[in-house]
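Participant: Sequence plus predicted model, see below.
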Amino acid sequence: MGQPTVGILHPGSMGAAVAACAAGNAAAVLWSSAGRSRASVARAERFGLARVPNLRDLLERSDVVISLCPPAAAEDVAGGVAEVGFTGLYVEANAISPERSLRIAELLGEAATVVDGAVIGSPPVGGKMPTMYLSGPAAAAARVEKLFEETDVQVKVLGSEVGQASALKLAYTSFQKTSRVLVALALGMAREHGVDQELVNVAARRTGSYLSEPEYVAKVAGRAWRWGPELEEAADTLAAAGLPAEMLRAAASTLARWNDAKDDGELTLTEALNRLARP
């Protein structure tokens, strides 16, 4: 089997860069200019993607299609592909829920083969090397992995179930992006009282990510009875400064599910997560 022809839906900042990485292992990388902006045209040309006039032409010529578009559009994009009757390999690489990934797989599955994908990291330009996680049929995932061999897109296959890659992406992004918002709230509160630089100095004494310390969750559960009210106080302070307090109130509400674990030094991570899921 020769090199496949790849289609990208659509060449945004991530999609165009990822597609360009596949070019070395593909016969061609196509994109459809129908309805796309001048910025998209310029981006696709900059990355050396081959232009075709419409979606049908792209699908009829492509062996592999990669969907990297705004998450809200993922199902509509897949629906358009299904209407044309695409029969190749469809890589659903958007930041969507596992349930939506499964719906897309069901939508396309009778004719096409669907692999669930998720890209974590920055676009592969300027030496950056994101990872594309895959889950789905093993042979199909292996084809995608081969497409990115020796490129700046690293590939890791998670398993055979559609939805696993999407779950990993959303689990990671729920922490990563919410933590950035929490930084903004913390700095906003500190600035209101003239201690924002000291807050940065305090934080600089600790490195690393809490996400890499899962065993600490059990300690959080044991302290939730006092951490929750503390966050309510912090929420009041945000509100007094004219800043949104809903996020901290939601965190306090979450902590309340652990109130019965007060000072339980024997609680395990598994038990803590079970109590959080089934209060």
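Facilitator: Perfect, thanks for sending it. Numbering: from 1, shown residues only.

Participant: going forward, measure contacts between C-alpha atoms and count neighbours the same way
Facilitator: OK.

Participant: could you pull out the strands for the stretch 101-250 of the chain?
Facilitator: 113-120, 131-135, 154-159 (DSSP state E, counting those that start in this stretch).

Participant: Let me know which of those strands is tucked in deepest.
Facilitator: strand 113-120 (a mean of 27; mean count of other Cα atoms under 10 Å).

Participant: sorry, back to before: can I get the strands of the stretch 101-250 of the chain in a markdown table with distance to Ala142?
Facilitator: Output for the strands of the stretch 101-250 of the chain, formatted as a markdown table (distance: least, Cα to Cα, whole Å):
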| stretch | distance to Ala142 |
| --- | --- |
| strand 113-120 | 10 |
| strand 131-135 | 9 |
| strand 154-159 | 8 |
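
Participant: Second structure follows, compare the two:
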Amino acid sequence: MDQPTIGILHPGSMGAAVAACAATNAADVLWCETGRSTTSAERADQFALTPVATLAELLDRSDIVISLCPPAVAEDLAREVAGQRFAGVYVEANAINPERVTRIAALLGPDATVVDGGVVGSPPVGGKTPTLYLSGPADATERIETLFAGTPVLTEVLGKEVGKASALKLAYACFQKTSRVLVALAVGMAREYGVDQELIEVASRRTDSYLSEPQYVAKTAARAWRWGPELEEAADALAAAGLPPEMLHAAATTLARWNGVKDDSELTLNDALNRLAQP
């Protein structure tokens, strides 16, 4: 099969770097310069992407379009593409929820073939190797795997169901992003009381990620009746230090869903998750 022409919407820090990797196995990689910033133009030039004047031209020339844009505008962008009757493969690779991906697939169908994508990791520069998770029609996901073969962008197909890749991306981001915010709150509170170095020392004794230990969720549920009030106290301490307490209030509210399983040592992970979803 001839090498495809790729269109990237739009060349942000992740989009431009991913597009540059796609160029390894593509005839050309296009981007639409109309309405984009000087920074975007400089970035696209840095990665040797080919500028075109209009979205219509990009879509007309592209076999595969990759959408990597701010999540808030993902559907508007897809709507514009649908208005041009694009009939190639559309990789919806934004950090959006599965319901939105399903709506985008409906918007673009039946003309285009939509592949759900989710990038986990940093932009593929300086030795970084993010993974592009894919779900959707097998022939289309296979084309995307071929596109990134031998490049720093790794690919993994999760199945044929649109929404799986986005669900994985958001589930991971849910932990990864929130945990960083919790670090800021914890260190901020500790600094206020002059114990920030001691906090870091305590934390350094344990380097494992709780995300890799889901069995601990059941233990968390059994202790929720104690942990919730403790987090409310911590929220008050944050507020007193001039730091935002809302995240800890929300965590305490979440824990309250497990108040009915106080000290239940027989609770399983499935039981805990079921109670969390259906209190």
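Facilitator: It's in. Keep in mind that what you see is a predicted model, and the values were worked out from it rather than measured.

Participant: TM between them?
Facilitator: TM-score for the superposed chains, counting by TM-score structural alignment, normalised by the length of the first structure: 0.99, backed by 279 aligned residues with a Cα RMSD of 0.6 Å.

Participant: ok so, going back, closest to Ala203 of the first structure out of the strands of the stretch 101-250 of the first structure?
Facilitator: strand 113-120 (25.3 Å; Cα to Cα).

Participant: Quick one: closest of the strands of the stretch 101-250 of the first structure to Arg226 of the first structure.
Facilitator: That would be strand 113-120 among the strands of the stretch 101-250 of the first structure, by Cα to Cα, at 34.9 Å.

Participant: Next, please give the residue ranges for the helices of the stretch 151-279 of the second structure.
Facilitator: 164-192, 196-204, 216-240, 246-256, 269-277 (DSSP state H, counting those that start in this stretch).

Participant: before we move on, the earlier item: do you know which of the strands of the stretch 101-250 of the first structure lies nearest Ser101 of the first structure?
Facilitator: strand 113-120 (6.7 Å).

Participant: counterpart of the closest one in the second structure, which residues?
Facilitator: Alignment of strand 113-120 of the first structure against the second structure: residues 113-120, by TM-score structural alignment.

Participant: List the contacts of that stretch.
Facilitator: 87-95, 101, 105, 108, 130-137, 140-141, 162-166, 168-169 (Cα atoms under 8 Å, 6 or more residues apart in numbering).

Participant: Superpose on the first structure and give me the mean offset of that stretch.
Facilitator: Its aligned residues in the first structure lie a mean 0.4 Å from stretch 113-120 of the second structure after superposition (mean Cα distance after the TM-score superposition for the first structure).

Participant: right, so of the helices of the stretch 151-279 of the second structure, which gets closest to Asp263 of the second structure?
Facilitator: Among these, helix 216-240 sits nearest to Asp263 of the second structure (Cα to Cα), with 4.6 Å.

Participant: once aligned to the first structure, how far is the closest one on average?
Facilitator: Looks like 0.6 Å for helix 216-240 of the second structure (mean Cα distance after the TM-score superposition for the first structure).

Participant: Show me which residues of that helix are buried.
Facilitator: Residues of helix 216-240 of the second structure classed as buried by neighbour count (16 or more other Cα atoms under 10 Å): 217-229, 231-238.

Participant: Also stretch 81-100 of the second structure?
Facilitator: So, applying 16+ other Cα under 10 Å, buried residues of stretch 81-100 of the second structure: 81-82, 85-98.

Participant: Sitting in helices, which of the residues you listed do you find?
Facilitator: Cross-referencing these against helices under DSSP state H gives Val81, Ala82, Pro98.

Participant: now, which of the residues you listed sits nearest Glu201 of the second structure?
Facilitator: Using Cα to Cα, those come closest to Glu201 of the second structure at Pro98, 39.6 Å.

Participant: mind checking what that closest one lines up with in the first structure?
Facilitator: So Pro98 of the second structure corresponds to Pro98, using TM-score structural alignment.

Participant: From Ile104 of the first structure, how far off is the spatially closest residue to that match that is not a sequence neighbour?
Facilitator: Ranked by Cα to Cα, 6 or more residues apart in numbering and with sequence neighbours excluded, the top spatial neighbour of Pro98 of the first structure is Gly163, at 4.1 Å. In this view, Gly163 of the first structure and Ile104 of the first structure are 10 Å apart by Cα to Cα, to the nearest Å.

Participant: quick one: Leu134 of the first structure and Gly159 of the first structure, what's the gap?
Facilitator: 7 Å.

Participant: Compile the helices of the stretch 151-279 of the second structure into CSV and extend it with columns for distance to Asp45 of the second structure.
Facilitator: Output for the helices of the stretch 151-279 of the second structure, formatted as CSV (distance: least, Cα to Cα, whole Å):
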stretch, distance to Asp45 of the second structure
helix 164-192, 29
helix 196-204, 42
helix 216-240, 45
helix 246-256, 41
helix 269-277, 48
